[in-house]
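Engineer: Predicted coordinates and the sequence they were generated for:
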Amino acid sequence: MKTSNKRKIVSSAALGLALLMTPTLASRSAIHTYAQAALTADEEAKIQAFLATQPQNNDTTNIGKVAVTQPSSYTFPGVNNYTSLFQSRGTKVNIDQDYEYTIESSDANNGKRVKIKNWASVEAYDIFKMGDGSPTPIGYEDKFLYAKEVTLIDTADGSEFTVKNAVFPVNNPDGDRPWETLWYNRYTFDLPIEESDPRFKAEIEDASLIPLFGNGYWTLHATVTEMVPYETIVKIDESLKTGEVEEDVAGVLGGKTGKYDIMYSLAEDLPGDTYKQYTSDVIYADLLANVDTNPAVSDMFSKPWGDVTVTSFTSSPATNRVLRVGIDYTHFVTEDGTSVIAADGTPVAKKYGLQPQETFAGYEYVTTRTEANGDRVHVYKKASATPVAPSPATPTTPAAPAASTPEAPATPKTGDTNLFAAFAMLVSGMIASAAAFITKKKNA
């Protein structure tokens, strides 16, 4: 067993059902791990399932990838609770007078002359202030405002209708208003990415040009990092005890990092709040999927929310974790270390796991010992021969002797001569004496 640079960690998850299903580990309540991190309950279950197949020494299996939580310190608050980075940068202002506008749109309202209802109470944002550094506008430059929602009055018939994400000009510091156009459905200014989201950084060169020329004057930069999980390889090592795990190689996460420039562009005819489905989480997930393809610098791809260019990509591979897992065998041997011989004449093979002693014809069980590697050894010896106890001979009752010759004693059974020699001689003497006495009496 390796002893350098290791520490023992007993996993907190009980083996439960897996232990009941795996007799080889039934004597232990937990896997003992010598590693940098304890095994998870899922990893333990997979190791138990592998051991249940009774693997041999040096057999290996892959029990899968480690669970990885991608790093992020930010949570998108939801489509009804976020504040767009443009609005965070913008300065809230009031409309200074009752302007009249011409609508420019892709629907039936295109070309209508309108005014903003309740213009003095509309909450608006100074678009110029949304640019980097919040510069002070030059007097002659255009000044545009943005409002999340306004109600418009058709000057032709007095009818009213409400539009969202409206952009419209007001007088600049010189008192001029070069444009009279009102646009709506300008989703850029309600982009569902917050200024506090560390995954994105907006670079807005000149926000006042966005209403006129679209998204060509700002860029969204994103840095995407993906942690690459390592896999855990399990290798059987019979020098370890059942339930012991040693880590030969510590798992190390890999990583992929991509940097992207995004040209955010949504069509202005999306119905309702459809644009809100493309949140920062959705955009980041699309970029993360691209990182996984190992892109090359300057690669380009398009998504419904915009066009993307890869500006940088780096990666480092994961290092797989290698664990050695112990197993035990049960051996049946004689006192001299040779295998017990079964009734069919073949040596009794070792058995997987820690098994109880067994009975073998011609052998007597002696003892059981445990080897340093955890193996169990049942020791036997040859059974001693058991002598068969002899049956005692039954003396034959003598018949009445002939007048002239006494009856000879019964002949002992084969094998009884040595045991009953004295007894036979005694009987013979008694019979001879009796015969002599009877003869004498008759002659008297």
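Structural biologist: Nice, thanks for sending it over.
Engineer: all contacts plus neighbour counts: C-alpha atoms, from now on.
Structural biologist: Fine.
Engineer: burial measure for the closest residue to residue 220 other than its chain neighbours, as a count.
Structural biologist: Of all residues not flanking residue 220 in the chain, residue 202 sits nearest, at 4.5 Å (C-alpha to C-alpha, 6 or more residues apart in numbering). A count of neighbours around residue 202, defined by other C-alpha atoms under 10 Å, yields 19.
Engineer: And for residue 369?
Structural biologist: A total of 12 residues lie near residue 369 under the criterion other C-alpha under 10 Å.
Engineer: Comparison target, given below:
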Amino acid sequence: MSKNKRRNQKRILKTTALGLSLSMTSVLLYNNVLSVHASPVVSSDEETAINTFLNTQPVNGDNITIATTNPSPVAPITYTFPGLNHFSNAFLHHDQTMTFDQDYLLYYKSRDSSSRWEMTPVKVKDWNSVVWYKTKVTSEYNASSKPYGQGDKYYARKITVINQNDNTEFELKDVVYYADSKYLYASRFAYNLPLEEDDPRFTITLEDTYEAPLRDYQEGYWNYAVSMNRELPYDTIVQIDESLKTNEMVVDQEGRFGEKSVTFEGNINIFYREDDTPSYNQYSSDVIYNGFVDLFNHSADGSQIEYGRNGWGGYAAYYVYEESENRIIRVGIDYTHYVTEDGTELQPKVYGLQAVENIADYEYVSTRTEANGDRVHVYKKIVATSLISSSPKTGDTNLFQFAAMLVVGMLVSITTCITRNKNI
């Protein structure tokens, strides 16, 4: 399959371990597990903030943010690239080395100006002092390579070889030695890529588990992935709801952290060219990783795919964004109403639950509590009572005068009678 066709395929990455020491587990910059921090119970701090808000006498529908909850800090990755002269490349077994036990006749395979393969018989100068590192291969490669003389492979950063045709010497860099076939290949830059085997920030992915090590991880046969994420804070919001009663608080929605994450999938522009060395060797894994961190920190919120290039080659960035869920607490308030028995309002309602008041020309009757907790004081109008006069009516006066005259007349008659009897 051609390299271009391979790139046009849908990118479904197949991860394969390159030996036991190459970790295939994605390592995130931040904790990627969403957590629910909020409690369905209103805390004492929240109650204090709510009471402070209620002292301002908010009305139905008013709201206020009383707190912001931040996710717990995650310990940062402390790994640092050790330097170009001290790193352990991810594709090599640095604990499995060898030196030649004799002065082997080898065959240096290279391409001419027409890209045709040619072989030059060579021997390694100072052959017994050159240290070779065993390369990492996959089980698929091991199962299929032996019949084709492609068995164990070893790498050396730089060697000098002697052309057995004319006894001239020339230098080879990033050399791979095939132990079975005695072939030498130069410019295998993947084995000198400044990416360590134990760098926890990078994950290596293989598109072809056989061809990748066979081609010495040539461009198009392997990629790397860098993943990172962070949790997003949420607010605690208090909403006034007149349908609830005083001191009644309902947690409508528990707070939940949001998440912003990204996976950068990149490839290396290495195609067996000597002039590729400066184009990547100045970019250590620190430089590449920190560039991705900067992109992540300055990216827009939202889920999208972005494409770009860095010192190693091209990459695709797959962003995923999930909004935070705020903590919502509904809080009740009540009013006191002053009305007549038929419901007529005697004065504007008053915030809170208040006592009975004296209202001119009205007397208090009773108090009731509405379904929403409001207090209603009921009054009725005072009816004025007429005072009875102490002065007798006209008819009564005449009767009184008549009675008085009758009594006087009777007294006069009695007196006259007594006087007459004395005279007899």
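Structural biologist: Cool, got the structure. Only a predicted model underlies this, so the values are computations on that prediction, with no experimental measurement involved.
Engineer: What would you report as the TM-score here?
Structural biologist: The TM-score (TM-score structural alignment, normalised by the length of the second structure) is 0.47; 304 aligned residues with a C-alpha RMSD of 6.3 Å.
Engineer: Spit out the contact partners of the residue nearest to residue 220 of the first structure.
Structural biologist: 218, 219, 220, 221 (C-alpha atoms under 8 Å, 6 or more residues apart in numbering).
Engineer: the helices in the second structure, which residues?
Structural biologist: 3-8, 44-54, 139-145, 211-214, 277-281, 285-297, 394-423 (DSSP state H).
Engineer: So which elements touch the last one?
Structural biologist: With contacts defined as 3 or more C-alpha pairs under 8 Å, 6 or more residues apart in numbering; DSSP states H and E, helix 394-423 of the second structure has no packing partner among the helices and strands.
Engineer: cool, the shortest one as well?
Structural biologist: Helices and strands touching helix 211-214 of the second structure, by 3+ C-alpha pairs under 8 Å, 6+ apart, are helix 139-145.
Engineer: returning to that earlier point: which among the contacts of residue 202 of the first structure count as buried?
Structural biologist: 218, 219, 221 (16 or more other C-alpha atoms under 10 Å).
Engineer: I'd guessed the second one sits against residue 204; true?
Structural biologist: Yes - with contacts counted by C-alpha atoms under 8 Å, residue 219 of the first structure reaches residue 204, the gap being 6.4 Å.
Engineer: Can you list which of the contacts of residue 202 of the first structure are found in helices?
Structural biologist: Secondary structure assignment (DSSP H) places none of the contacts of residue 202 of the first structure within helices.
Engineer: Strands - which of the residues you listed land there?
Structural biologist: The strands, defined by DSSP state E, take in 218, 219, 220, 221 from those.
Engineer: What residues does the closest residue to the second one other than its chain neighbours make contact with?
Structural biologist: Read it as residue 219 of the first structure. Using C-alpha to C-alpha, 6+ apart and skipping residues adjacent in sequence, the residue nearest residue 219 of the first structure is residue 203, 5.2 Å away. Contact criterion C-alpha under 8 Å, 6+ apart gives 132, 218, 219, 220, 221 as the residues in contact with residue 203 of the first structure.
Engineer: ok, now how distant is residue 203 of the first structure from residue 262 of the first structure?
Structural biologist: Residue 203 of the first structure is 10 Å from residue 262 of the first structure, where distance means C-alpha to C-alpha, to the nearest Å.
Engineer: tell me how far the ends of stretch 140-158 of the second structure are from each other?
Structural biologist: Stretch 140-158 of the second structure end-to-end distance (C-alpha to C-alpha) = 29 Å.
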